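**Student:** Give me the fold of what follows.
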Amino acid sequence: MTAVPRFTLYSRSYCHLCEDMLAALQAFMARLGMAYAVDVVDVDADPDLVSRYDELVPVLVDAAGSELCHYFLDEAALRRHLGLQAAAA
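**Tutor:** Now for the predicted structure:
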């Protein structure tokens, strides 16, 4: 059985870029037909997260805590992370 990819989306309330990245991640994974899990964490609830991510949100990280992208979903980076070939142009 293959492990389901797990992500954390560092976000904040009333952030349209954060909402957009979550929607883009959901659409991307749906197109792949791949199960996944995502935890959405409000950076403003933790001073350490604010100091780390403040102006970078939204930030998508993998289960190991490696940053995959910020501001907008980087589908190429996500494909590399998932071990998928880039789509033909």
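**Student:** going forward, measure contacts between C-alpha atoms and count neighbours the same way
**Tutor:** Fine.
**Student:** Sort out which residues of whichever helix in the chain runs longest are buried, please.
**Tutor:** Longest helix in the chain, counting residues (DSSP state H): helix 16-32. Neighbour-count burial for helix 16-32, counted by 16 or more other Cα atoms under 10 Å, picks out 17-18, 21-22, 24-25, 28.
**Student:** What is the burial count for Gly83?
**Tutor:** Using other Cα atoms under 10 Å, Gly83 has 9 neighbouring residues.
**Student:** Next, the structure of the following sequence, for comparison with the previous one:
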Amino acid sequence: MRDQLQPYQQEFSFDVEIIEIDEFPELELKYNELVPVLLHGEHELCHWHLDETALRDYLQHLQTETI
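**Tutor:** The predicted structure is shown next:
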């Protein structure tokens, strides 16, 4: 998923923070079966596989909010 995000990072200029959930018991309990999971804050965009449509829609929505 990390590699698949790179084109979107270039297009939409955002950083990705990788968090190893095994180091945080509360995250491991919440996301254990969903890893990898892509979040923006508390908003879950997708898990297991990158949902490119959901990601693009979300990023475009964020762009229109900041204009």
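**Student:** related to what we said a few turns ago, among the buried residues of helix 16-32 of structure 1, which one lies nearest to Val43 of structure 1?
**Tutor:** Nearest to Val43 of structure 1 among the buried residues of helix 16-32 of structure 1 is Cys18, at 11.3 Å by Cα to Cα.
**Student:** Can you find the partner of the closest one in structure 2?
**Tutor:** Using TM-score structural alignment as the criterion, Cys18 of structure 1 has no counterpart in structure 2.
**Student:** OK, contacts around the closest residue to Cys18 of structure 1 other than its chain neighbours?
**Tutor:** Among residues not flanking Cys18 of structure 1 along the chain, Pro58 sits closest, at 4.9 Å (Cα to Cα, 6 or more residues apart in numbering). By Cα atoms under 8 Å, 6 or more residues apart in numbering, the contact set of Pro58 of structure 1 is 9-12, 17-18, 21, 70-72.
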